[in-house]
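1. Any chance you can model this:
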Amino acid sequence: MQLAINTEVNAYRATRHLKPLRLMPQISDEATTHSLNMAMGKVRFGHGGFDKRVARLMKTISNANASAENVAFGQLSAKEVVKEWIKSPGHRTNIEGNYNLTGVGIARARNGNLYFTQIFIN
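-> Coordinates of the predicted model:
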């Protein structure tokens, strides 16, 4: 599903004549950890700790100078979660942003809800 979300995001970016985002495993690892922490109730749903996630990534990604993050939860497909992000002005701004790298993380809570995190880096 991570790849499917990135595919949907890149399809949308193509309609805006934007370059595709390259999925990076190390960014996906950070995104997955955040999704797991939200799904397990270790952190509240949202962007708490984003600065720390980005700081860890910036140490290993050369020339990185910008970042953003989208989160969502629910029983959504890849297409549905991206559609919801596009309907939200803030999330859409991140998707349309001047980024070239991304990572996607997904985790399932005990109640069946999925928690999604997508991190954008340039």
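
2. Could you use CA atoms for every contact and neighbour count after this?
-> Will do.

3. For the closest residue to Thr33 other than its chain neighbours, list the residues it contacts.
-> Distance criterion C-alpha to C-alpha, 6 or more residues apart in numbering; nearest residue to Thr33, sequence neighbours excluded, is Gly105 at 7.3 Å. Listed by C-alpha atoms under 8 Å, 6 or more residues apart in numbering, the contact partners of Gly105 are Gln2, Ser28, Asp29, Glu30, Ala31, Thr32, Thr33, His34, Ser35, Phe116, Thr117, Gln118.

4. Does the third one touch Ile106 like I think?
-> No: assessed by C-alpha atoms under 8 Å, Asp29 is found out of contact with Ile106, at 10.0 Å.

5. Which residue of those two possesses the greater neighbour count?
-> Ile106 (23 against 15; other C-alpha atoms under 10 Å).

6. Name the nearest residue to the more buried one, ignoring sequence neighbours.
-> Ile106 sits nearest to Phe116 (C-alpha to C-alpha, 6+ apart), 4.7 Å away.

7. which SS class is the one you found?
-> Under DSSP: H, G, I helix; E, B strand; the rest coil, the three-state class of Phe116 is strand.

8. which one of the contacts of Gly105 is nearest Gly49?
-> For these, the minimum distance to Gly49 (C-alpha to C-alpha) is 8.6 Å, reached by His34.

9. Let's compare: structure for the following, please.
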Amino acid sequence: MLALTNQERAKAGCGPLRTNSALIRAAQAHASDMVAKHYFAHDSLDGRSPFDRMKAAGFAGGAMAENIAVGYSSPSAVVTGWMNSPGHRANILNCTYSMIGIGYDSGQVKPDWGNGSWVQDFGG
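-> Down below sits the predicted model:
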């Protein structure tokens, strides 16, 4: 997923994202939490925003954003889906972001939605 995301950024003239351990922790925890508690939202059921979770995981940067998706079968499919969505595309192509955390859980958020919970947490 990182390579695919960076390919899209390169086409737009943005530098590559590098992984950040705090953002990885936040993204993975949210992907797994959505599967475990069967919800799909940026805000956790306990009321924490993506920004709250990223900071709690130890991210100290200023600019932050999040992409989430469920039911996609592969990294290629989910990145294509995000690139076809204006808000998600804007996050991927925002050159302010230089770091990323990627989270994935193979479980189901909802039975009819297919498997896979995907999260990208961006920081700059």
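
10. Do I have it right that the residue nearest to Ile106 of structure 1 meets Ser35?
-> Yes: applying C-alpha under 8 Å, one finds Phe116 of structure 1 in contact with Ser35, separated by 5.8 Å.

11. joint contacts of the two?
-> Joint contacts of Phe116 of structure 1 and Ser35 (C-alpha under 8 Å, 6+ apart) are Gly105, Ile106, Ala107.

12. what about the aligned partner of the last one in structure 2, neighbour count?
-> In other words, Ala107 of structure 1. Alignment note: Ala107 of structure 1 maps to Asp105 in structure 2; criterion TM-score structural alignment. For Asp105 of structure 2, the count of nearby residues is 21 (other C-alpha under 10 Å).

13. so where is the longest helix anywhere in structure 2 in structure 1?
-> In structure 2, taking DSSP state H as the definition, the longest helix is helix 21-37. Mapping helix 21-37 of structure 2 onto structure 1 (TM-score structural alignment) gives residues 25-41.

14. What residues of that stretch count as buried?
-> 26-28, 30-39 (16 or more other C-alpha atoms under 10 Å).

15. so what's the residue nearest to Leu23 of structure 2 when sequence neighbours are not counted up against?
-> Spatial nearest neighbour of Leu23 of structure 2, excluding adjacent residues (C-alpha to C-alpha, 6+ apart): Gly101 at 4.2 Å. Residues in contact with Gly101 of structure 2, defined by C-alpha under 8 Å, 6+ apart, are 19-28, 119-122.

16. Please tell me how far the aligned residue in structure 2 for Arg16 of structure 1 sits from Ile68 of structure 2.
-> Structural alignment (TM-score structural alignment) places Arg16 of structure 1 against Ala12 in structure 2. Distance from Ala12 of structure 2 to Ile68 of structure 2, counting by C-alpha to C-alpha, to the nearest Å: 21 Å.

17. cool, Met83 of structure 2 as well?
-> 12 Å.

18. all helices for structure 1, in order.
-> 2-15, 25-39, 50-60, 78-87, 89-95.

19. residues making contact with the first one?
-> By C-alpha under 8 Å, 6+ apart, the list of residues contacting helix 2-15 of structure 1 from outside reads 19-21, 23, 78-79, 81-82, 95-96, 104-106.
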